[in-house]
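Q: Task: produce atomic coordinates for the following.
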Amino acid sequence: MDIGSPSLVEGLTGAISVVEAAQTLPEAQRRARELRADLEGRGVHADVLKFCRAELLADDYFHAVQEAVKSVADKMRSRTGLTDDGASLVDRALGGEPPLLAINARTTGSQRSEQSGFANLVRGAFGMFRNPTRIGEELTKLLAIPGAEDRARRLMNADRSQPDGGLFELLVALAYYRDGWETAFAPERPGVAKTHDLNVRKGRSRWAVECKRMDRSSYEARERVRGEELARPVHRLALAAGRSIYMQIAFDAELDAIPDDYLALHASAYLGAAGANYWSDEHGIGTIREIDWTLAREVLAEDDVYYGSSRMVELLIGRYDHDFAHSMSGKWLPSRTRPFWASAVYQASVVGWRNQSATAIRKKAKHFRATVAKATAQLPTDQPGVVHVGVETWAGSLADGVRHLLNKLEMMDFDPGMSRLRWVYGEYFAPEVSTRSDESWAIEETSASYRVGSHRTREPLPYHMLLTPEAKTNHGVHWDPANQYPLKRPRT
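A: The predicted structure follows:
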C-alpha cells in the first residue's frame, strides 16, 4: 500500500531533501505528532496546528501546507467581508490606502514597507501552495536540473518576500526538461553582472532563457474597488425592501466617472415599481430582475455552499460569467461545522459589472515591451535567446485580447540590441473563482509565442504549458475559446 509520494522539505541547516512517503497509516500518524510537537516548540499560531493531522500528511507534507494556506484565505475573507480569492484577495485586503487589514500602525516608511512585504509573502504563498502543484508532482525531475536546488533554497530563505519570480523560473525550467532539453540554471554573478536564468541544449541547438514576471495592473485593482463602492447602496436598498435582486451592468465609461448614486437610483426606481428593469444611457446599459431561488434552495437542502463564492452566485443568478466582477450581500445561516459556509440563505442581492469602454480596456491591457527590454539586457550575445514573461491578469476577455494583440505588434518591431533574442513567450495566468463544489479557485492558462523581428529560427518550446499537463490542453486562448487561430502553430 502506497500511502503517499515523496515530499520536498527544508532541514534545520537550510538544505533541501526528499522525504520518503509514509507507507502505513501509523507512520503517517507518527509524522503528524512529530510535526505538531516541533511546531508547538516554535510557538506557531494555534490555527496552523489544525493541519497537523494524519489524514493530511498521509499524502505528503505539501497537502498539509496547502490546506493551511487555504485557511489563511478563509480568515482574510471572514475579517474583511470580501469574497475574492488569490492575488485579488491579497491586493484588496492587505493593499490599498489604507489596507483593510494592517499588521502595524503604518506611520513610518519602514512600517509601510513591512506591510507591503507581508502582502507579497502571502501572495507568494498562495502562488506556491495553491497553484503550481506541478512542482510537487514533478519533484524528481526538478531536482535533476542542475542549480534548481539552489534556486529553491533561495526561494525559501532570501527571496521569501518576493517568491513569484523564483517559482516562475522553476516552472519554466521544468517545461524545458519535460520537452527533452538538457536544462541547467545559469551560474549567478552577484555584484558583477546580471545573467540570464537558464541554459538549454538539445542536439546542436542551444538557447539562453530569461524569465520575468510582469507587475499586475493597479488600474484593475482600483476599478474593482470602485465597482464595490457603486454596488454597496444597491445591497442596502434590496435588504431594506426585503427583496432579492440581480443587477447586471456593462459600463461604457471609466468607473471613476460614474456618479456615486448611479446604480442606487436605478435600483430604487425598480424596487419602487417606478422604473423599468432595463436601461441604456451615456454611462452604460443594465438590467435588474428578481432572483429565482429554485436552484439555490435545491442545492442548499442537500449541501452547504461557501457564502459569497462564485458557486453561490451561480446558484442565485443561474450562471457565472467570468467576464463580470460580482458583488454579493444577503442574510444567511452559517453551517454548524463550517462557519464560512451557508446552510441557508434568506435574502440576497447580486451586482455584476464589467467595463467595456475603450479607455478602460486600453489601460488594463498593458503590454510587456518594457519588461522584455529589461530581460534582453541579461541575455548573452553568443547564442539565441528566448524570454518568458509571466502575466497574471483578471482584466476580462476584452482587455486580455487587446493585450495579446499589442504584445504581438510590439514584438514585431522590437530592437533586441546586441543580444540574439528570437522569441518571446507570454505565459498568461487568469485566476478565477471556480463554480465547482469541490474547488474554491482555478486558473486559466494560455501560452502565446511572439516572433521578435523577422527571422526563420524555430521557436524552442512550442505547445508547452507551465501549470497544466500538455496532454489536457487545447488550441486557442482563454479570452476567446472559440478562436483557434492565434496560437495554432505547426509542429516542428
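
Q: alpha carbons only for contacts and neighbour counts from here, please
A: Will do.

Q: Could I get the full set of strands for the stretch 201-350 of the chain?
A: 205-214, 245-251, 278-281, 284-290, 305-306, 325-334, 341-355 (DSSP state E, counting those that start in this stretch).

Q: among these, which is nearest Pro380?
A: For Pro380, the closest of these is strand 205-214, at 7.3 Å, according to CA to CA.

Q: In that closest one, which residues are buried?
A: Neighbour-count burial for strand 205-214, counted by 16 or more other CA atoms under 10 Å, picks out Arg206, Trp207, Ala208, Val209, Glu210, Cys211, Lys212, Arg213, Met214.

Q: Which secondary structure elements does it sit against?
A: Applying 3 or more CA pairs under 8 Å, 6 or more residues apart in numbering; DSSP states H and E, one finds that strand 205-214 contacts helix 164-178, strand 198-202, helix 369-376, strand 385-392.

Q: Save these as TSV, and put in distance to Glu229 too.
A: As requested, the helices and strands packed on strand 205-214 are exported to TSV (distance: least, CA to CA, whole Å):
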stretch	distance to Glu229
helix 164-178	30
strand 198-202	45
helix 369-376	33
strand 385-392	24
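
Q: Would you do the same for the sequence below? I want to compare the two.
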Amino acid sequence: MTKKNKEWSVLIESLEENKTEEWVVSAKRSFDWFLEHMGENNWVRRRKAVIQYFRQQQDIQIPDSSNVVPDIVREDTRVAFYKDWIAWYLYLIESVYLRPFVDEPSQSARIYPFFSTIGRHIDIAKQIKGINVKLDELLKGNKNQPDSLLFEIVIAIMYQRNGWSVEFLPENSKTKTPDLFVSKEDRKFYVECKRLNKVTDYSKIERKEWRKRWDKLVQIMLQNKAPVFIDVIFKVEISQTSKDILVDAFLAVIDQGITDNGTSIENDEIIIKVKYINMDLVHEHFYKYQVRWNSPQMIALFAGGFDSSGNYTQVHSPTGINAVGPDDGEHVLNLFCEGVHTAYCAKWECIADISIEKKAKDVRKLLSKAVSQAPEDFPTIIHIGYETLHGPIVEYSRADKIYSSIIQFDYKDKDVIAVYCHAIQPSIQIESFECAETTMRFGRTAINLKDLLFHDLLFDEPRTKIRNDTHWNEDFVGGSQLK
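A: The predicted model follows:
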C-alpha cells in the first residue's frame, strides 16, 4: 500500500482491474453458486465466526509498535480457521472482490485454483448427477474436510470435460463405495478419489524443532542489536542437534566478523551464513510503501529475495501497523506495516537423507484405502492428489516412492485399470501467486490412457503452458514452473 495520494490512486485502480481477471471472475462464479446452496443467513453467521477468530488472533500477535515482535506466527496462533474450513475458504474468496486488502497468501494460493476451475466450468459442473448432495456434504456437512471434497469435484469436472457422463455415488453407511461412476458409450468405470494432507506429521515436528533453536537464537541476536539475515542448512535431523546449535554457530560467525557479503561456517551438522540486512534499502521501501503483515514482500525485504518453497522465520519491531479498509465488522487480515525499527530473519532447510525420506510421504496408504473401496467385479480408476511444498529434492524422492508403490502394489482381485497422481504446487510470490501441476499416469491394462482422459490436468486455465516434464524438475534446473 502506498503513502502518496497518487500512488494510492494507482493501487486502487489496479485492485479494481484485478476483479476483471479471468480467475477472479471464475472464482466469484463458484462462490456465488456455493452461497446460493448454503443460504445467505447461514453464510453471515459462519463468516462472523471466522472474523471473530482472527480478530482474537490479531490481538495476540500484534504488539505495541515500540517492541520487537516475539514471533510472527506461533503454533498456537496459526493463520487458519480449523473449526470451519470451508467458511474460512469462502471468506478468502469473497474478499478477493469485496475486501481487496484482506488476504492470507499462504492459504489463498491453495484454494484459488479449485474455486476458479469450478467456476470456469460451472455449467458442466451443475450437470453432474448428485452434485447437490456433494455440495451439501461440502457446505453443510460435519466432516469439515473441504480439501478432499473440492478435489473430488474437480476430478468429476475433468471427466465431464473429457466427454464422460459423471455421477457422484451416495455414501453407504455399511460399506465404503467409490466416489464416482462414469460412462461413455459402452464403457463404464468407478472412480475413487483420495487426497493427502497438506504436510506430513514429520514436517510439523521438524518445524517445531527449528523453532526451539530459533527462539534461543533470537535472544542472542537482540543482544547483538545488528539486524541480520541467516541462511541455515542442517546436515542431520534437526531433532538430533543441540538446542544451542544456532546460538553457538551465530556467536562463532560474530567472532569472525560479519561482512556485507556474509560470513559462513560449516561443520558436520550445519552450514550457516550470516549477513547484515541492508536497513537503508528497507527504510527506503517503507518510505514509499506499506507492506502486508507477514507476507512474502516483508520476507523479501529482510532476506533479499523470496523462495516460494523456502522455510522462513522473522522477527522485527514495527514503527506502525495499520488496518486498511472500512471498519464494517467484515474486515480482518488487512494489516499493513508502515516501517520497522530493526529486523531479524532466517531461511532454513534440512538436507539429511532421513529428513528428505520422511517428508517425501508416499501414497501407498491412500492407494490401499482406494483399492479396498473398489468393487471386485467392476473396473475402477483411482486418482490421488497431493501438494508439493518442500522443494524439488523432496519431490524427486517422493516420485520414486510413488512409482515403486503403484507398480509393485498387490491389487489382489480388484480390477484397477489405472492410477493417476495429481501433484499440485500452490506457489505464493512477492506480489502474486502461481499454481504448478503435474499428472503422473499409471496404466495397468492395455487401455489407452489418452483415450481414457485426453485432458488430465485439473487446472489448465486459459494461457496455461503445458510441457512434458515435472514441475519439480523444472524448478530444480531453474526453468519456469509447469502449469
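
Q: TM-score of the superposition?
A: Overlay of the two chains. TM-score (TM-score structural alignment, normalised by the length of structure 2): 0.74; 407 aligned residues with a CA RMSD of 3.4 Å.

Q: The host helix or strand of Asp32 of structure 2: which residues count as buried?
A: Assignment of secondary structure by DSSP states H and E places Asp32 of structure 2 within helix 22-38. For helix 22-38 of structure 2, burial by neighbour count (16+ other CA under 10 Å) applies to 23-31, 33-35, 38.

Q: buried stuff in stretch 233-249 of structure 1?
A: Neighbour-count burial for stretch 233-249 of structure 1, counted by 16+ other CA under 10 Å, picks out 233-235, 237-239, 243-249.

Q: actually stretch 337-347 of structure 1, not the one I typed
A: Phe340, Trp341, Ala342, Ser343, Ala344, Val345, Gln347.

Q: cool, stretch 326-340 of structure 1 as well?
A: For stretch 326-340 of structure 1, a neighbour-count test (16+ other CA under 10 Å) marks His326, Ser327, Met328, Ser329, Gly330, Pro334, Ser335, Phe340 as buried.

Q: now do stretch 127-139 of structure 1
A: Those would be Gly127, Met128, Phe129, Arg130, Asn131, Pro132, Thr133, Ile135, Gly136, Leu139, for stretch 127-139 of structure 1 by 16+ other CA under 10 Å.

Q: Just give me the closest of the residues you listed to Tyr306 of structure 1.
A: Nearest to Tyr306 of structure 1 out of the buried residues of stretch 127-139 of structure 1 is Arg130 (CA to CA; 17.7 Å).

Q: What distance do you get for the closest one to Ser205 of structure 1?
A: Arg130 of structure 1 sits 35 Å away from Ser205 of structure 1, going by CA to CA, to the nearest Å.

Q: same deal with Trp479 of structure 1?
A: 33 Å.

Q: Kindly report the same for Arg213 of structure 1.
A: On the measure of CA to CA, Arg213 of structure 1 and Ser205 of structure 1 end up 26 Å apart.

Q: Most tightly packed of the helices and strands packed on strand 205-214 of structure 1?
A: Among these, the stretch with the highest mean neighbour count (mean count of other CA atoms under 10 Å) is strand 385-392, at a mean of 23.

Q: which part of structure 2 lines up with that strand?
A: Matched against structure 2 by TM-score structural alignment, strand 385-392 of structure 1 falls on residues 380-387.

Q: ok so, going back, residues making contact with the helix holding Asp32 of structure 2?
A: Residues external to helix 22-38 of structure 2 that are found in contact with it (CA atoms under 8 Å, 6 or more residues apart in numbering): 18-19, 43, 90, 93-94, 96-97, 112-113, 115-120, 122, 135-136, 139-140.

Q: hang on, the earlier thing: now the match of strand 385-392 of structure 1: how far from the chain's centre is it?
A: 18 Å (CA atoms, centre = their mean, to the nearest Å).

Q: Thr83 of structure 1: which of the strands of the stretch 201-350 of structure 1 is closest?
A: strand 325-334 (7.9 Å).

Q: in the stretch 351-483 of structure 2, which spans are strands?
A: Applying DSSP E, counting those that start in this stretch to the stretch 351-483 of structure 2 gives strands spanning 380-387, 416-428, 433-443.

Q: Among these, which comes closest to Gln56 of structure 2?
A: Per CA to CA, nearest to Gln56 of structure 2 of the strands of the stretch 351-483 of structure 2: strand 416-428, 25.4 Å.

Q: name the helices or strands packed onto the closest one?
A: Here strand 416-428 of structure 2 touches helix 105-120, strand 380-387, strand 433-443, going by 3+ CA pairs under 8 Å, 6+ apart.

Q: Rebuild these as JSON lines, extending it with distance to Trp293 of structure 2.
A: Formatted as JSON lines, those follow (distance: least, CA to CA, whole Å):
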{"stretch": "helix 105-120", "distance to Trp293 of structure 2": "11"}
{"stretch": "strand 380-387", "distance to Trp293 of structure 2": "25"}
{"stretch": "strand 433-443", "distance to Trp293 of structure 2": "17"}
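
Q: Quick check: which of these is nearest to Val236 of structure 2?
A: Taking CA to CA, strand 380-387 is the member of those nearest to Val236 of structure 2, at 24.6 Å.

Q: which residues sit against that closest one?
A: Here strand 380-387 of structure 2 makes contact (CA under 8 Å, 6+ apart) with 151, 155, 189-199, 363, 366-367, 370-371, 374, 415-426.

Q: Can you tell me how far Asp400 of structure 1 is from Trp479 of structure 1?
A: Relative to Trp479 of structure 1, Asp400 of structure 1 is positioned 6 Å away (criterion: CA to CA).

Q: Between those two, which has more neighbouring residues?
A: Neighbour totals were compared for Asp400 of structure 1 and Trp479, and Asp400 leads with 25 against 21 (other CA atoms under 10 Å).

Q: Could I get the contacting residues of the more buried one?
A: With contact set as CA under 8 Å, 6+ apart, Asp400 of structure 1 has these partners: Ala365, Thr393, Trp479.

Q: Cheers, nothing more for now.
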